[in-house]
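**Student:** Curious how this folds, go ahead:
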Amino acid sequence: MKTIAIVTFCFDRERELVRCIKSVQAQQDAPPFVHYVFSERVEALKDTPDVAKRETLVNWVSITNPYNGEHSSPRMAKLRQAALEIIQEPYVCFLDDDNEILPNHLISLFNLIEAQQLDAVYSWRLLVYPDGSPFAGDYYPWNPNKNFAESLYRWCVKNELIRPGDSIVYDGPRNSDDPHNVATVDMNEWLFRTDSLRRLGFNPEFTEEELANQVGEDDKLLEKILRSDFRFECTQKATIRYYLGGVSNARANIN
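**Tutor:** I've put the predicted structure just below:
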């Protein structure tokens, strides 16, 4: 069976988790999938009334998280690697508990990875604020330093990752040696062949400079991919609804 493992980590965002689960269940024409939720608080999550209504839609995995006090990037790299060693499905993707996938997400990724026999495929993402209103494409939301974020925004506009007035982020690598090159593929956007991702693995080692500049485990992974013979393409569809305000910053939070 060409089954997809959808891996979500959740600690205490029950309301967002319900929204996430509902988006997975709304997939149209999708191949078989299993939605895993990894948590240190499985029983507490399932005791929440809205989560309890959907308890049987998810495969729950109880974990002990020894990385809880670490910066989010190395912590998530270690958690993703641990999950990768547990799942058995031939395809895997990751969906953060505060994000959603649109109804055509899985089928558009799966059709492309199968048609071209690729190691991985990715989509674009539709940015929204916590209230669901669309991002205006008018700033760079992933660095808390205002001046540095403005320079990164200019680079993103020049290289058409961000387009003023457009809520889509057109992710994907860009051929540029500019130190402001922040092109990446968000972890939520990928669909991998599980064996292909295992061969690469996640890199949990980050310098202090990387942590200060909000380098993520997805950035590290893309570096590995670009240095290997990994075969990947983009669906050129925005099928992730990505909520600002997690690791990313709403405009009001940028100093």
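**Student:** can we go C-alpha only for contacts and neighbour counts from here?
**Tutor:** Will do.
**Student:** L127 is in contact with I168, isn't it?
**Tutor:** Yes: in this structure L127 lies within contact range of I168 using Cα atoms under 8 Å: 6.1 Å.
**Student:** What residues does F11 make contact with?
**Tutor:** F11 sits next to 39-41 when contact means Cα atoms under 8 Å, 6 or more residues apart in numbering.
**Student:** now do 10 Å
**Tutor:** F11 sits next to 17, 37-42, 44-45, 97 when contact means Cα atoms under 10 Å, 6 or more residues apart in numbering.
**Student:** swap in A26?
**Tutor:** Contact analysis of A26 by Cα under 10 Å, 6+ apart lists 101-104.
**Student:** what kind of secondary structure is R241 in?
**Tutor:** What DSSP: H, G, I helix; E, B strand; the rest coil gives for R241 is strand.
**Student:** number of nearby residues for it?
**Tutor:** 22 (other Cα atoms under 10 Å).
**Student:** buried set for stretch 155-168?
**Tutor:** Buried positions in stretch 155-168, judged by neighbour count with 16 or more other Cα atoms under 10 Å: 155-157, 159, 161-163, 167-168.
**Student:** For it, what is the distance to the chain centroid?
**Tutor:** How far stretch 155-168 lies from its chain's middle: 19 Å, per Cα atoms, centre = their mean, to the nearest Å.
**Student:** and for that stretch, what are the contacting residues?
**Tutor:** Contacts for stretch 155-168 (Cα under 10 Å, 6+ apart): 124-128, 133-140, 149-150, 152-154, 169-176, 178-184, 237-242.
**Student:** So which of the residues you listed belong to helices?
**Tutor:** Among the contacts of stretch 155-168, the members falling in helices (DSSP state H) are 149-150, 152-154.
**Student:** re the thing from before, buried by neighbour count, from the contacts of F11: which ones?
**Tutor:** Buried among the contacts of F11 (16+ other Cα under 10 Å): 17, 37-40, 42, 45, 97.
**Student:** and those as JSON lines, adding secondary structure and distance to E55?
**Tutor:** As requested, the buried ones among the contacts of F11 are arranged in JSON lines below (DSSP: H, G, I helix; E, B strand; the rest coil; distance: Cα to Cα, whole Å):
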{"residue": "L17", "secondary structure": "helix", "distance to E55": "11"}
{"residue": "V37", "secondary structure": "strand", "distance to E55": "10"}
{"residue": "F38", "secondary structure": "strand", "distance to E55": "13"}
{"residue": "S39", "secondary structure": "strand", "distance to E55": "13"}
{"residue": "E40", "secondary structure": "coil", "distance to E55": "16"}
{"residue": "V42", "secondary structure": "helix", "distance to E55": "10"}
{"residue": "L45", "secondary structure": "helix", "distance to E55": "9"}
{"residue": "D97", "secondary structure": "coil", "distance to E55": "15"}
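**Student:** how about this one, so we can line them up?
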Amino acid sequence: MLVTVVTLTRNRPRLLARALRSVQRQDLDTPFRHLVVIDDCHETYAYLRSHEPLPGNVRWLLAGRGPDDVSGPGRSARLRNMAVRASRAQWIGFLDDDNEWEPDHLGSLLECAGRTGHRAVHSHLRMLDADGTPYLEPREPWARDPAEGRAQWARMRAKGVVSPGSCVRRDRLDPPGTDDPVVSVDTGEWLLARDLLLDVPFRDVYDAHDEAESIGEDDKLAMDLRDRAEPVSCTGKATLRYYLGGYSNNFSLPFDPTFSWRDAGDASDQKREAVR
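**Tutor:** I've put the predicted structure just below:
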């Protein structure tokens, strides 16, 4: 098997169905597998069981939770690392359950990897509101403060990442030594060699600073790849359809009743320190 696509999912079977269709529409001659990791959600488990038989290249597993497990970047990182270890494919791609890929996503990434010889390649994305309309507001949606979001967007415009009137985001990973670097690649944009992910797994510990700055597992992976000067190439194609509304950019509604940027044990320690 050349490629494994990993999708983490919890409590969103309708969105998962869209992601499943997106992966099956990939225009790819080489074999690939879609591994769906269900994060302790029996509703999604029942949904997949009711729709069997699924396409032959789809596999799924139900990951249970312990008493201290919560939703958040730490949990997602651990599940992603588990899926990487379970795969035997040369390449790993990640599609979140609320996003989609264009049909040429995997094919263009594999072509880029073959042409460059790099173990880390990525695409660009189109940013969309939850209803599918293009996101055109001149503000970074991951900033809690609107003024800070506008300032960040202006910086990204100056860097050539975003443009007025366009929902395309030209993410990139500037090499070490770059002044004021851009270090921004979403998980769904990457295609990564499995052996690279075994050497540089997703980090699963997050602290108050990470929470304040909305630093997730994709941000830390990009930082780690950059710190080790891993060669990176981009297709230049916006083949990820990124829908807003997930935990990193929805600050008005709870993403999940169990959600926490830090693990339950970390939060308990913080409360004990506050009491002292």
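**Student:** among the ones in helices among the contacts of stretch 155-168 of structure 1, who's most crowded?
**Tutor:** Within those, most neighbours by other Cα under 10 Å means Y153, with 24 neighbours.
**Student:** Now it: closest residue in space, sequence neighbours ignored.
**Tutor:** Leaving aside its chain neighbours, Y153 of structure 1 sits nearest to Y140 (4.8 Å; criterion: Cα to Cα, 6 or more residues apart in numbering).
**Student:** Please tell me I have it right and the one you found contacts A183.
**Tutor:** No: counting by Cα atoms under 10 Å, Y140 of structure 1 sits too far from A183 to count as a contact (11.9 Å).
**Student:** all helices of structure 2, in order?
**Tutor:** Using DSSP H, the helices of structure 2 run over residues 13-24, 42-50, 73-86, 105-116, 146-158, 194-199, 208-213, 217-227, 264-275.
**Student:** How about the counterpart of R126 of structure 2 in structure 1: what's its closest non-neighbour residue?
**Tutor:** By TM-score structural alignment, R126 of structure 2 lines up with L126 in structure 1. Closest residue to L126 of structure 1 apart from its sequence neighbours, by Cα to Cα, 6+ apart: I168 at 4.5 Å.
**Student:** Quick one: distance of stretch 18-32 of structure 2 to the chain centre.
**Tutor:** Counting by Cα atoms, centre = their mean, stretch 18-32 of structure 2 is centred 17 Å from the centre of its parent chain.
**Student:** how many other residues sit next to L62 of structure 2?
**Tutor:** 15.
**Student:** how near is the spatially closest residue to it that is not a sequence neighbour to E189 of structure 2?
**Tutor:** In space, and not counting its chain neighbours, L62 of structure 2 is closest to I38: 4.7 Å by Cα to Cα, 6+ apart. Computed as Cα to Cα, to the nearest Å, the I38 of structure 2 to E189 of structure 2 distance reads 21 Å.
**Student:** Over to D69 of structure 2?
**Tutor:** Taking Cα to Cα, one finds D69 of structure 2 at 27 Å from E189 of structure 2.
**Student:** neighbour count winner among the two?
**Tutor:** More crowded of D69 of structure 2 and E189, by other Cα under 10 Å: E189, with 27 against 16.
**Student:** Would you confirm that that one contacts F94?
**Tutor:** Yes: between E189 of structure 2 and F94 there is a contact at 7.8 Å, judged by Cα under 10 Å.
**Student:** Stretch 74-81 of structure 1 vs structure 2, average offset?
**Tutor:** Compared with structure 2 after the fit, stretch 74-81 of structure 1 shows a mean deviation of 1.7 Å (mean Cα distance after the TM-score superposition for structure 1).
**Student:** hmm, who's touching that stretch?
**Tutor:** With Cα under 10 Å, 6+ apart, stretch 74-81 of structure 1 has contacts from 7-9, 38, 63, 65-70, 72, 82, 84, 94, 197-198, 201-206, 211, 215-218, 220-221.
**Student:** residue contacts, L112 of structure 1?
**Tutor:** Contacts of L112 of structure 1 by Cα under 10 Å, 6+ apart are 118, 120-122, 232-235.
**Student:** Which of the residues you listed has the largest number of neighbours?
**Tutor:** Y122 (30 neighbours).
**Student:** Could you tell me how many residues sit around the residue nearest to it when sequence neighbours are not counted?
**Tutor:** Distance criterion Cα to Cα, 6+ apart; nearest residue to Y122 of structure 1, sequence neighbours excluded, is W190 at 4.3 Å. By other Cα under 10 Å, 21 other residues sit near W190 of structure 1.
**Student:** What lines up with W190 of structure 1 in structure 2?
**Tutor:** Matched to structure 2 by TM-score structural alignment, W190 of structure 1 sits across from W190.
**Student:** related to what we said a few turns ago, show me which of the ones in helices among the contacts of stretch 155-168 of structure 1 is closest to Q25 of structure 1.
**Tutor:** The closest of these to Q25 of structure 1 turns out to be Y153 (Cα to Cα; 35.0 Å).
**Student:** Would you quantify the distance from the closest residue to N99 of structure 1 other than its chain neighbours to E150 of structure 1?
**Tutor:** Ranked by Cα to Cα, 6+ apart and with sequence neighbours excluded, the top spatial neighbour of N99 of structure 1 is Y242, at 5.1 Å. Using Cα to Cα, Y242 of structure 1 is found at 21 Å from E150 of structure 1.
**Student:** check contacts around N213 of structure 1.
**Tutor:** 142-145, 148-149, 207.
**Student:** Could you do V185 of structure 2 as well?
**Tutor:** By Cα under 10 Å, 6+ apart, the contact set of V185 of structure 2 is 122-125, 169-173, 218-219, 221-223.
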